[in-house]
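**Student:** With the input below, show me the fold.
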Amino acid sequence: MKYAPVYVLLVIAVFYNSCQGQNKTDLPKATTNSETDITSREFSSVTRTITQDRKGNMWIATFGGVFRYDGKSFTNITSQVSSAPFFSVLEDRKGNFWFSSVGSGVYYYDPRQADGKAFQNFTTRDGLASNQVTYIYEDKTGAVWFSTVSGASRYDGKSFRNYLMNEDFEGFRPNDHNEVNSIIEDKTGKFWFGTKGRACKYDGKTFTVITHDGKPFTNVRSIIEDKKGAVWLGGSDGLWRYDGGTFTNLTQDFVGYIIEDKKGNIWTSSRNVKDGSWILSCYDENSLSSEKPAVKEIRPNLGMIFGISEANDGSIWFGSGGVYRYDGNTITDFKKKEDQK
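**Tutor:** Alright, predicted model coming up:
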C-alpha cells in the first residue's frame, strides 16, 4: 500500500552550508505552516531509525511499521508481517534488509523474492538473545550483530552467538550491563558496546570496561568511529570524544544519537539539562580537535529526537513523533493531515 507524502514546512533562519561559525549558536524556534494531503496514521507514530539504501530510497523504522520512501510515495513494507514496534533498519552488503522489533525479534527481507518468500523471522527459538531488539550492525566480515535487552547477538548466516557483559558495578543492576544499545567495530577490529549500564570494548576474547576519570560511562545510547579514527560516545554522561588516549567531554546534556556527515561534521540529538528541550546539534569538523568545538543548534520544538541520518543530497533526516527532513533552511514534516488539527 502506498501513501502520498505530506509536507509541513517549519521555517527557520538560514542555517549554514557547513557547520562553520561561532561557538554554540542557537537558532530561532520554528514556526509551522500546514499543507494538505494524507499519509498513514502509522507514519505519524514514533520513528526510531532512518537510513538510505544504495538505490537512494529512504527506509524508516517506526512503531507503526517499516516504510520505504522513493522520493514520491511511502510504502509500508511490514504491514502484513508484524504489528510490533520497529526500531532499526540495516541494508547489508548483499542488498538484503534487516528490521529489528521490540517483541517479534528480527526480520530478514529480500526485496528480490516474491511476497511469500521475501521475509524470514528470527527469534529466541533460533538462538537470538531476546525478541526485544533495538539496533543492527554489520561487521567487516559480513556478520550481522543485534543489540537486545539481554545481550548482543551475532549472526554469521548460519547460527547465532550471544555475548553477555556480566561484571557488576556499584549502583547498577547486572541486567543493565546486558541491555545493549549500540555496537561498532573500530579500525583495529575491536568491538565497542554501549549498554544501559556502561560502555565496554571486546578484543575477541575479553570485555574491557571503558572508564573516564576512573568511572564507567552510564546508559550509553550511541557509539560511532569518525573518519579520523576518533570514537564518540553519547548517553547519560553527555557527548565524549576518544582520540586513542584521552577522553574529551563536549556537552553534559543527555545525547541520544550521533552521526558523522560527509564533510566530517558530527551531528547529535540531545536533551538540554536546563529546560528539557531536545536539540539537533552540528559540531564543526574544522574545530573537532579543540576542547570546545564550534557547534550550531537547531531547536525544532519537538519531543525526543531519534535516528539521525544524512541523505545523498546532504539533507539531514531525523525521527520524533513522525519523520523530519532538514535541508539547511527548512524542516519538512511528513504527517497525517488530521494530526495537524
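**Student:** can we go C-alpha only for contacts and neighbour counts from here?
**Tutor:** Will do.
**Student:** how close does the nearest residue to Phe172 once chain neighbours are set aside sit to Trp232?
**Tutor:** Leaving aside its sequence neighbours, Phe172 sits nearest to Gly197 (CA to CA, 6 or more residues apart in numbering; 6.3 Å). Taking CA to CA, to the nearest Å as the measure, Gly197 and Trp232 are separated by 17 Å.
**Student:** One more: Asp261?
**Tutor:** Note on Asp261: its distance to Trp232, by CA to CA, is 14 Å.
**Student:** who's more crowded, these two?
**Tutor:** Trp232 (22 against 19; other CA atoms under 10 Å).
**Student:** quick one: which helix or strand includes that one?
**Tutor:** Taking DSSP states H and E as the criterion, Trp232 maps to strand 231-235.
**Student:** which strands and helices sit next to that strand?
**Tutor:** The elements that strand 231-235 packs onto, with contact taken as 3 or more CA pairs under 8 Å, 6 or more residues apart in numbering; DSSP states H and E, are strand 220-225, strand 238-242, strand 254-260.
**Student:** Grab the nearest non-local neighbour of Cys282.
**Tutor:** Nearest in space to Cys282, with sequence neighbours left out and distances taken as CA to CA, 6+ apart, is Trp267 at 4.5 Å.
**Student:** let's see this one next to it:
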Amino acid sequence: MKGQSYKSKFNFLLPAILLIGFISACADSGKSKEPTEEVQVKSKKDPFPLKYTSGIRSILEDSKGNIWFGSHQEGAALFDGDELTYFTLENGLSDNQIRTIYEDDSGTIWFECGNGLSSYDGIRITTNAERDYSSKNEWKLSDNDLWFKGDEGTGFNTREGQPGVYRYNGNKLIYQIFPAELKAGEENYYSVTTPLVKGEDNMIWFGTYGAAIGYNGKDFKIINNESLGLTGDTGALHIRSLFYDSKGNLWIGNNGIGVIKYDGENTINFTKLHHLKKEETKGYSLDRIFSIGEDNAGNIWFGTHQSGVWRFDGESLTNFTKEDGLESNHIWTIYQSKQGELWFGGASPSGVYVFNENSFERKY
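**Tutor:** Predicted coordinates:
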C-alpha cells in the first residue's frame, strides 16, 4: 500500500490511533561499570538476522565495509557480511546503550554510550577513562575532531562541573563546557541528546534537551526556548534529532512540538506550518521526531515515535506506517549508506528497514 499524502495547504484527518504516553528516551540502559583495562574481545557470534529487541539506536558503515549497529539497551553488533558479532558490558563496553558510533582516522571505532565512552581497535574494547579538564573554556575546532557527550546519561559529574562535550583531537579527550548559564531546575537542560552534525561555514551543531548549540571555531549560535519565544503555555524544546540538509537548512526534531527549520537566519515551526500537530490531525502527527535524514533526490525524511515515517518532497508530506511494511513504531535513527541507501533503525519491534519505491522492507 502506498503511503498517504498530505498537501501542506490543507488539514487532513489521519487514521486514529491510541497515543501512547511519553517514554523516557534516555532511560537507563543497564548498569554501567567503572573504567577498566583493555578487554580481549570474545563475543557471541550469530547468523543473520539481527537479534536485538530494545531498538536500533545508531548505525555506522566503517572504512572496512563492516556495518555496526548500536542498540538502545543491548550493546553493539558488528556485521562483516557473513555473520554478526555482539559486544556488551561483558566484552568491555562502558554501557549497553549505544547512542552514537564513530570511526576515527586510524580506523578505531568509538562507542558513545549511555554512560561513558568505549573504543574498539579491531582486537580489544577499551573503556576510555583518561580525560583533560584543564581547558574547559578553551574551545577549538579542527576537521578531524570527534565530539562526545558528557560521561553521564543526563546531567554532568563532579569532574565535568558544568554541561559540555568531550573533544577528541586524535590524542586525548578534552572537556569543554557550553557557554550557558544554568538556572534552577535546568541541570539536564544542556545534556546532549543527538549526534553531532556539521553545517556550512565550518559550523558544528550539538543537540541538547533544551537547545541547539552551534560553534564555528570562533562564535556560538544558540537556538533555545527564549530565542524561539516559547513558554510553558506554547510548548518547549525537547530535542531528539538534528539534521543539516544539502540546501543549508538545519532541521531540529523534537519530542512534543515537532520540527523546527532554521535556514541560517530565520526559524519556523515546520510541523505547525503543515498543520500536523496531533490536535489538528487526531491521528498520525509530526510531533514526536527522533530522527531526520535526506535521500539522494533531496527528499527529507522524518522518523517518529508512534506516527511512522514522513517524507517531504519540498511541497507535500507523505506518511508511511505499518500498512506500508514499516513494522517498527519508533524510528531511532536514519542513516545513509555509502551506496546512498537510507536505513531506518527502529524499535518495537527492532530492525533496520529500507524504502523500495512504494513500501518498506526489513534489511537487517
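**Student:** Once they're superposed, tell me the TM-score.
**Tutor:** Comparing the chains after superposition, counting by TM-score structural alignment, normalised by the length of the first structure, produces a TM-score of 0.70; 282 aligned residues with a CA RMSD of 3.5 Å.
**Student:** The residue mapped onto the residue nearest to Phe172 of the first structure from the second structure: what's it in contact with?
**Tutor:** Aligned by TM-score structural alignment, Gly197 of the first structure pairs with Gly210 of the second structure. Gly210 of the second structure sits next to 189-190, 224-225, 236-239 when contact means CA atoms under 8 Å, 6 or more residues apart in numbering.
**Student:** Let's see that with 7 Å instead.
**Tutor:** When the contact criterion is CA atoms under 7 Å, 6 or more residues apart in numbering, the partners of Gly210 of the second structure are 189-190, 224, 237-239.
**Student:** Would you mark the buried spots in stretch 139-151 of the first structure?
**Tutor:** Neighbour-count burial for stretch 139-151 of the first structure flags 139, 144-151 (criterion: 16 or more other CA atoms under 10 Å).
**Student:** list the ones among the contacts of Gly210 of the second structure that the first structure also has?
**Tutor:** Here is what carries over to the first structure from the contacts of Gly210 of the second structure, by both residues aligned by TM-score structural alignment, their matches' CA atoms under 7 Å: 189, 237-238.
**Student:** So Ser227 of the second structure: helix, strand or coil?
**Tutor:** For Ser227 of the second structure, the assignment made with DSSP: H, G, I helix; E, B strand; the rest coil gives helix.
**Student:** Could you report the distance from it to Asn254 of the second structure?
**Tutor:** Distance of Ser227 of the second structure to Asn254 of the second structure, given as CA to CA: 16 Å.
**Student:** Looking at the two, which has the bigger crowd around it?
**Tutor:** Asn254 (25 against 10).
**Student:** aligned partner of that one in the first structure?
**Tutor:** Under the alignment (TM-score structural alignment), Asn254 of the second structure maps onto Gly235 of the first structure.
**Student:** Could you give the number of residues near the closest residue to its match other than its chain neighbours?
**Tutor:** Leaving aside its chain neighbours, Gly235 of the first structure sits nearest to Val220 (4.3 Å; criterion: CA to CA, 6+ apart). The local packing of Val220 of the first structure (other CA under 10 Å) involves 28 other residues.
**Student:** Wait, Val220 of the first structure touches Cys200, no?
**Tutor:** No - with contact taken as CA atoms under 7 Å, Val220 of the first structure and Cys200 are classed as non-touching, separated by 9.9 Å.
**Student:** shared neighbours, those two?
**Tutor:** With the criterion set as CA under 7 Å, 6+ apart, the overlap between the contacts of Val220 of the first structure and Cys200 is Gly194.
**Student:** quick one: the match of Gly197 of the first structure and Lys45 of the second structure, what's the gap?
**Tutor:** In this structure, Gly210 of the second structure and Lys45 of the second structure are 40 Å apart, going by CA to CA.
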